[in-house]
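# coords please:
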Amino acid sequence: MGQTLWSGESEFGAAGVAWDWVRMPYGIVSMVDPMALVTNLQFLNGEGEVLAPIESAIQLNGIVHTLPWQEQVQLALATRH
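Alright, predicted model coming up:
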């Protein structure tokens, strides 16, 4: 088990998202709870209103699934052995 943090800079400052992961059989790593992401990002709808937490979680999951985080975790685990 562990936690992953991805961060970066934008024109509005630093942004980040973190989540817990667990190692599954055959070396697969998976998010513990896709709804339990931690972030300082705020998502807005087309009218500029802040999205509800569930809607934000959906947006965050879309972002996380584009990141190569599983590969990075597997590399880190491989170097620990």
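# going forward, measure contacts between C-alpha atoms and count neighbours the same way
OK.
# just checking, residue 8 touches residue 14?
Yes. Look at residue 8 against residue 14 with C-alpha atoms under 8 Å: they come within range, at 5.7 Å.
# joint contacts of those two?
The overlap between the contact sets of residue 8 and residue 14 (C-alpha atoms under 8 Å, 6 or more residues apart in numbering) is empty.
# What is the longest strand of the protein by residue count?
strand 13-23 (DSSP state E).
# Report the buried residues of that strand.
17-21, 23 (16 or more other C-alpha atoms under 10 Å).
# Check the offset of it from the chain's centre.
Strand 13-23 sits 4 Å away from the centroid of its parent chain (C-alpha atoms, centre = their mean, to the nearest Å).
# immediately after that strand, which helix or strand?
On the C-terminal side of strand 13-23, the nearest following helix or strand under DSSP states H and E is strand 29-31.
# and this one, so I can compare the two:
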Amino acid sequence: MSITAWQLCSWPTCPWKIPDDCAQWPAFVHVQSSVNPHAPAGREALRHGDTVWVGQMGGTIVGVGWEWIELRRGVFMLKDPNYVATNLQFLDHALAPLNDLDAIVSANRVAHALPWQATLTQVLAATRTAEAAPAPPAPTPRTRPAAPPPLPARAGTFQRPPGAGWPSAAAA
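Prediction:
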């Protein structure tokens, strides 16, 4: 099953007053990181894609996801920090929905707390290894092998004297 970051917005909304201590947050697990198939290929090419993380709060599945870009090889950043897709509705201390700016800050706190960059490093290392593998050699035209040299006579084997032929069928 494939989930893209933007699909999280269609999930049922879950209100959440984000605790200051991230140890009290739901345990988010990595579900998917994808590499844009239209990204340039090759060992030195920089990539971009999206990543999705999912957790559970009460009986509700919650998710956060965002697009990422490789700034330079092995260094990843949010492509647009102002857009972290989620079905979470962030609440303030009075349990009222946060304004847009504060909600963006809260969503970025969640993204920053997750080990997504290390996960992307592993995903991209696997894709780069597959691309960097040498291509199999081109098939060569088949040629008939040369006839092997005649075997030397072995001791104890019958050798026909020179000039002696097989008896003809008429003589028999």
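# sorry, back to before: where in structure 2 does the longest strand of structure 1 align, residue-wise?
The alignment of strand 13-23 of structure 1 onto structure 2 (TM-score structural alignment) covers residues 60-70.
# Mean deviation, that stretch versus structure 1?
With the two structures superposed, stretch 60-70 of structure 2 lies on average 0.6 Å from its match in structure 1, counting by mean C-alpha distance after the TM-score superposition for structure 1.
# And the residue mapped onto residue 41 of structure 1 from structure 2, how far from residue 122 of structure 2?
Aligned counterpart of residue 41 of structure 1 in structure 2: residue 88 (TM-score structural alignment). To residue 122 of structure 2, residue 88 of structure 2 is 27 Å away according to C-alpha to C-alpha, to the nearest Å.
# Centre-most residue in structure 1?
Relative to the mean C-alpha position of structure 1, the nearest C-alpha, by C-alpha atoms, centre = their mean, is the one of residue 64, at 4.4 Å.
# what residue of structure 2 matches up with that one?
Per TM-score structural alignment, residue 64 of structure 1 is aligned with residue 111.
# Checking that match next. Helix, strand or coil?
helix (DSSP: H, G, I helix; E, B strand; the rest coil).
# what's the spacing between it and residue 33 of structure 2?
From residue 111 of structure 2 to residue 33 of structure 2 the distance is 14 Å (C-alpha to C-alpha).
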